[in-house]
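>>> Sequence first, predicted model second:
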Amino acid sequence: MSSSRVISCQAAVAWKAGDALVIEEVQVSPPQPLEIRLKVVCTALCRSDFSAWESQSIFPRIFGHEASGIVESVGEGVTEFKEGDHVLTVFIGECMTCRHCKSGKSNVCQVLGLERRGVMHSDQQTRFSIKGKPVYHYCAVSSFSEYTVVHSGCAVKVSPIAPLEKICLLSCGVAGGLGAAWNVADISEGSTVVIFGLGTVGLAVAHGAKLRGASRIIGVDTNPEKCEKAKAFGVTEVVNSNDCNEPIQQVIKRMTDGGADYSFECIGDTEMITTALQSCCDGWGVTVTLGVPKVKPEIAAHFALFLSGRTLKGSMLGGLKPKSDLPSLVNMYINKEIMIDEFITHNLRFEEINKAFDLMREGKCLRCVIHMPK
């Protein structure tokens, strides 16, 4: 059902980089053609939200992209969704018609790819305002608001029996890690895997590697709390790089008789990409990078690493096509074939959203799920 009314609701607005979010009354415009307006049910704080809040320059802004919700109204031309549908939001859409969407080789939609300017894909305008002044979007979602508007290609209809307070993690972090293990690296049974960074994404990679039958899954981190939790997700050995007296790549190569079959960089540090490459074996070693760097985006690696047969791959949402692949992940969770609950370390009320940022800064959480007002 199309709606022409503006909704006033509560949203957590970032006014300046690094400043605490402020709960404000915002106006949310009705959905335009090919858009839907959602009642956000649950949203989680992802590391990329945190990094952008610390460093980006587009403000005022509503962050949040890892979310679940219920369709409140649909814009003209939307046939896929109706009022009351349960959905996941996604930061990269799937238009189903562009070259990339039809290729079977890519999930980076040419129409609804990563949006960085804080406006909607369709008309380069915002759907949020405060007293007539624009408030900008983040990653085409902006889920730190009771209501939000997204392009219909940036939402995925899911089973109504799936708990929205759990499956919101599949809209980014957990799905991205599983997809990186299964689609991008295509981990083989009996292989050796090393994962740099044991946050949600790194542990989801470990979970995916275990389900693929990897024989050794080595986790590398500097946070003792994360190292302790890692084995529940399939990690067989943990290395705290702060305790090493030599470069960590030398430690890994010695542990694995020349290097791992697969390595994953899940930190967002381009220097660590080189370390991950050096931790792979000659001949067939594959390194996958999933992290988003805040500084120094350029990668430096000696050409001999590639001449010797190593491969470096990038991963966005684990190579998953949102509309094509996420519903099956939701069904896998319903059937107890994949873990989600174990990634949730905190459940917070909307008014406690700044506590989620504090917990992430202190390294005391995997995922904080923020429950929006009912």
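Looks like it arrived, so ask away. Residues are numbered from 1 along each chain as shown.
>>> from here on, contacts and neighbour counts on C-alpha atoms
Noted.
>>> what number of residues lie near Glu94?
For Glu94, the neighbour count with other CA atoms under 10 Å is 27.
>>> and the gap between it and Ile248?
Separation of Glu94 from Ile248 (CA to CA, to the nearest Å): 39 Å.
>>> Same question for Glu228.
Applying CA to CA, the value for Glu228 to Ile248 is 19 Å.
>>> More neighbours: the two, which one.
Ranked by neighbour count (other CA under 10 Å), Glu228 and Ile248 place Ile248 first, with 20 against 10.
>>> check contacts around the more buried one.
Residues near Ile248 by CA atoms under 8 Å, 6 or more residues apart in numbering: 241, 275.
>>> One more to weigh against that first structure:
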Amino acid sequence: MSTTGVIRCKAAVAWEPGKPLTIEDVEVAPPKVHEVRIKEYLTGQFRQFPLVLGHEAAGIVESVTKCSQGDKVIPLFLPQCGECERCLSPKTNRCRKNWANTQASVMADGTSRISYKGQQVYQFLGVGSFSQYTVVPDTSLAKIRSDAPLDKVCLLGCGVSTGYGAVVKAAKVEERSSCAVFGLGADGLAAIMGCQAAKASRIIGVDVNPERFEKARLFGATECVNPNDHAKTIQEVLLDITSGGVDYALECVGSPVVMNSAFESTRDAWGTCVIVGWSESEAINIKVEKILMGRTLKGTYFGVEE
């Protein structure tokens, strides 16, 4: 049964940078207009503290608003209002509604719905899924099938959508092309899935952890390369084994150094590199000549087409 009052529940709270999360008894306020409160099933460096982390989740609607009580949903850190210029454009669905607030880990009114002993606790990216209950805008929900397994579909809240979307939406990988995926975590494995779905003929997984190679091959990688196994740079290795570079490179690490390597591993004249990994402060150092020779460098957020 839905409730209208404050809910007390457990949440993992980050009190300051570099310190372990602690499990606290927090209070989750009822949703305001155009907000939905969710009972979380599973949850997946910002400056705001204290902070409830987490942005990958799936749950069941607890309060009745735009959705119905009991609906299974996935909360999204990138909304879909359906009304702004970007939502109405065929070029992108990167909605900007309440963008500044969600990046600041608060709701549209500038506050959070989670508190601890009267102190506001921020919600990471406006979600805060490391809590048994959370509140999100109703534009930041995707309703899913009633028989969807919540312990699996939670990954659609970021990892799978981001990596897969980077391939099919941002890179637009073509059939019989060659691809290199840098970083074989959740995003990277999803990117490999996307490359396989796009019928790429060669899918090269790149990671310094060889224990990830077996899983990468299971997801569709045709081969895997460990940069630590070579005296040359990884971009030189890829240029050698592909006779000039890959058609597409997906950077799924979030390291400017790896971003440079991914870009430089692409073939001149038509190679495309898509940056998937997040890096907040560092810059990429790209040689202008590499761009002038016909390569494309682009980014994606949540796998969204730009």
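It's in. Just so it is clear, the model here is predicted, and its values are computed rather than measured.
>>> Not counting sequence-adjacent ones, nearest residue to the aligned partner of Tyr116 of the second structure in the first structure?
Matched across to the first structure, Tyr116 of the second structure falls on Ile130, judged by TM-score structural alignment. Distance criterion CA to CA, 6 or more residues apart in numbering; nearest residue to Ile130 of the first structure, sequence neighbours excluded, is Val26 at 5.1 Å.
>>> by contact count, what packs against the helix or strand hosting the one you found?
According to DSSP states H and E, Val26 of the first structure maps onto strand 22-28. Contact partners of strand 22-28 of the first structure among helices and strands, from 3 or more CA pairs under 8 Å, 6 or more residues apart in numbering; DSSP states H and E: strand 7-13, strand 128-130, strand 147-151.
>>> TSV please, covering those strands and showing mean neighbour count and distance to Asn354 of the first structure.
Listed next are those as TSV, based on neighbours: other CA atoms under 10 Å; distance: least, CA to CA, whole Å:
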stretch	mean neighbour count	distance to Asn354 of the first structure
strand 7-13	21	9
strand 128-130	20	20
strand 147-151	28	19
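>>> Point out the one among these that comes closest to Gly118 of the first structure.
For these, distance to Gly118 of the first structure was read as CA to CA. The smallest value, 10.6 Å, belongs to strand 128-130.
>>> Summarise which helices and strands the closest one is packed against.
Packed against strand 128-130 of the first structure by the contact rule (3+ CA pairs under 8 Å, 6+ apart) you find strand 22-28, strand 133-135.
>>> Pull up the aligned stretch in the second structure for the longest one.
Correspondence between strand 22-28 of the first structure and the second structure is established over residues 22-28, with TM-score structural alignment as the criterion.
>>> likewise stretch 357-367 of the first structure?
Counting by TM-score structural alignment, stretch 357-367 of the first structure falls onto no part of the second structure.
>>> contacts for the helix or strand following the strand holding Val26 of the first structure?
Per DSSP H and E, the first helix or strand lying C-terminal to strand 22-28 of the first structure is strand 35-44. With contact meaning CA under 8 Å, 6+ apart, strand 35-44 of the first structure is reached by 30-31, 64-76, 78, 143-152, 164-165, 168-169, 367-374.
>>> and the angle for strand 35-44 of the first structure with strand 7-13?
40 degrees (axes from the mean of the first three to the mean of the last three CA atoms, to 10 degrees).
>>> Strand 35-44 of the first structure vs strand 22-28, what angle?
Using the same axes, to 10 degrees: strand 35-44 of the first structure against strand 22-28 is 160 degrees.
>>> Show me what secondary structure element comes after strand 35-44 of the first structure.
helix 47-55.
>>> which residues sit against that next one?
For helix 47-55 of the first structure, the external contacting residues (CA under 8 Å, 6+ apart) are 14, 17-18, 63-65, 292, 294, 357, 360.
>>> Return the members of those residues classed as buried.
The neighbour count (16 or more other CA atoms under 10 Å) marks 14, 17, 63-65, 292, 357, 360 as buried among those.
>>> From Asp85 of the first structure, how far off is the closest residue to Gly113 of the first structure other than its chain neighbours?
Closest residue to Gly113 of the first structure apart from its sequence neighbours, by CA to CA, 6+ apart: Ile92 at 5.0 Å. Counting by CA to CA, the gap from Ile92 of the first structure to Asp85 of the first structure is 20 Å.
>>> ok, now Cys244 of the first structure?
For Cys244 of the first structure, the distance to Asp85 of the first structure - CA to CA - is 51 Å.
>>> The two: which is more packed in?
Higher neighbour count among Cys244 of the first structure and Asp85: Asp85, with 18 against 11, using other CA under 10 Å.
>>> The more buried one maps to what in the second structure?
Using TM-score structural alignment, the equivalent of Asp85 of the first structure in the second structure is Asp71.
>>> ok, that match - contacts?
Neighbours of Asp71 of the second structure in contact, by CA under 8 Å, 6+ apart: 60-61, 143-144, 146.
>>> Columns secondary structure and distance to Asp268 of the second structure on top of these, output as JSON lines?
Below are those laid out as JSON lines (DSSP: H, G, I helix; E, B strand; the rest coil; distance: CA to CA, whole Å):
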{"residue": "Ile60", "secondary structure": "strand", "distance to Asp268 of the second structure": "48"}
{"residue": "Val61", "secondary structure": "strand", "distance to Asp268 of the second structure": "49"}
{"residue": "Lys143", "secondary structure": "strand", "distance to Asp268 of the second structure": "42"}
{"residue": "Ile144", "secondary structure": "coil", "distance to Asp268 of the second structure": "42"}
{"residue": "Ser146", "secondary structure": "coil", "distance to Asp268 of the second structure": "47"}
